[in-house]
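Chemist: Sharing a sequence plus its predicted fold:
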Amino acid sequence: MKRFLPLIITLALGQALQAQKMRDVFAAMPDSVLGIMTKNNRLDCIDFIENDMEAKVRNRFDGFSVLKALTVDYLDLQLTPNCRVEMKLLPAEDTLNYICVARTYSGPVTETKVTLYTPDWNVLPEEKWIPFPAYADFWETNDSVDKEEVSRLQHLQDMRFVTASLQPDDMRLTFVLQPGEVDKEEAERMKKVLRPVVYEWQGKRFVLVDGK
């Protein structure tokens, strides 16, 4: 029986994911989560995109919100010109699905806020579901750049902004450190030693992917 337990858990998680679809979560979510989209806005977006039309609606701020992608468990929404929202359903062992929301704000700099919600839209404390990457995690040495050079480049970053993205076809969450206000040559040097930090959902929390 024990050898079949992992298979049983996997099948149960798959059934839970099938039972709860992103279209339904998006339609029923509290207005307060997105702020400027009403339920009618969201229902219109779903109707448009499922009928192969541009899913563009006028929101509460009299601007436009555009639903760019909608799958069984993933959503990509341009909430405003300066705010992109990604949502992902994450299967869990003790509930139907958690809902991961990544809000990326762009302006002079770009930064992402990632939040994990329970099925009834309560926010989970960060320490319960992810060890967010430290500044040093984004840097690595290689054959062309030694530790001293990496340390020098690290100290050029007065302001530290990180973006994050979810994926439509897997359970990964990827963080990327954005170079600060440095000249073009220094930015090119940074690109050689900056790396994304990748996590994968493991049923209860995001776990760092080995070698990433």
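Modeler: Received, thanks. Numbers count the residues shown, from 1 in each chain.
Chemist: rest of the way, CA atoms for contacts and neighbours
Modeler: Noted.
Chemist: tell me the helices in the chain, going along the chain?
Modeler: With helices called from DSSP state H, the chain shows them at 5-19, 22-28, 31-34, 39-50, 147-154, 184-193.
Chemist: take a look at this one as well, against the first:
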Amino acid sequence: MKKLFIIAYSLLVASFASAQNMREIWLSMPDSLVPYLNNSLRTEVADYVDMKDMKPEVNNLLDDTTRINKLTNDYMLVRLTNSSVLEMRKLNDNRIATVWTWFGPAPESTLRMFDSEWNELPVSSTFEPTIVRPDSMTVERFEELKSLLEPRLIELRLSPEDNSVTASYSLSLLSREEKKAVASILRQRKYSLD
């Protein structure tokens, strides 16, 4: 009887541990991932989300404002500073996707994957752009525009609704006319994270 109770208790604890919601994932995140937003500040800003009369924001350790813009059971959007954003999505009970975006002359993002214990996992996608030549464009013009695609910055956005990420590309070194021309061959792309 004692063994049966211990096994049942262990299964119950394991099921609660694996069924974390986004708030719990946010609070369990190691301080080393966002050193200027320790656990105390993350708890404080998360508590403000539930309070109707409080803005869900705190002053972080950089003396900047951190604000939770959206928090659901499996998705979170946080403006970490005036120049950076963090998106997190619970893909399943064992995987978390994070997208860190920094805003300089153009947005640039990094996708990182973690298990439920915050051990980093490999990311398999390279997010190469999809380039399509319109029927009305000559091959020479297409090749000329393709040559303008380097260097490029990538902006990633996690979907609040499903386990996907959308990639768009910025070519901050190009003139306005060149950007417009390149946009005619460059396609935004959605990738599945399953």
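Modeler: Done, it's in. What you see is a predicted model, and the numbers here were worked out from it, not measured in a lab.
Chemist: circling back: just send the helices of structure 1 back as CSV, with distance to residue 99 of structure 1 and mean neighbour count too.
Modeler: Shown next, in CSV, are the helices of structure 1 (distance: least, CA to CA, whole Å; neighbours: other CA atoms under 10 Å):
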stretch, distance to residue 99 of structure 1, mean neighbour count
helix 5-19, 11, 14
helix 22-28, 9, 17
helix 31-34, 12, 11
helix 39-50, 17, 18
helix 147-154, 34, 14
helix 184-193, 32, 14
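Chemist: TSV for the ones you listed, including distance to residue 89 of structure 1?
Modeler: Listed next are the helices of structure 1 as TSV, based on distance: least, CA to CA, whole Å:
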stretch	distance to residue 89 of structure 1
helix 5-19	8
helix 22-28	7
helix 31-34	15
helix 39-50	17
helix 147-154	35
helix 184-193	32
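Chemist: just so I know, which of these lies nearest residue 60 of structure 1?
Modeler: helix 39-50 (9.1 Å; CA to CA).
Chemist: Identify all contacting residues around that closest one.
Modeler: Helix 39-50 of structure 1 is contacted from outside by 23, 26-28, 31, 54-59, 66-67, 69-70, using CA atoms under 8 Å, 6 or more residues apart in numbering.
Chemist: quick revisit: of all the helices of structure 1, which one is nearest residue 134 of structure 1?
Modeler: Closest among those, using CA to CA: helix 147-154, at 12.4 Å.
Chemist: Mean per-residue distance, the closest one versus structure 2.
Modeler: Following the fit onto structure 2, the mean deviation recorded for helix 147-154 of structure 1 is 2.1 Å by mean CA distance after the TM-score superposition for structure 1.
Chemist: Which strands or helices does that helix pack on?
Modeler: helix 184-193 (3 or more CA pairs under 8 Å, 6 or more residues apart in numbering; DSSP states H and E).
Chemist: residues in structure 2 aligned with the helix it packs on?
Modeler: Mapping helix 184-193 of structure 1 onto structure 2 (TM-score structural alignment) gives residues 176-185.
Chemist: number of nearby residues for the spatially closest residue to residue 74 of structure 1 that is not a sequence neighbour?
Modeler: Counting by CA to CA, 6 or more residues apart in numbering, the nearest residue to residue 74 of structure 1 once its immediate chain neighbours are dropped is residue 88, at 4.6 Å. By the criterion of other CA atoms under 10 Å, residue 88 of structure 1 has 26 neighbours.
Chemist: Residue 117 of structure 1 is nearest to which of the helices of structure 1?
Modeler: In terms of CA to CA, the element of these nearest to residue 117 of structure 1 is helix 31-34, at 10.2 Å.
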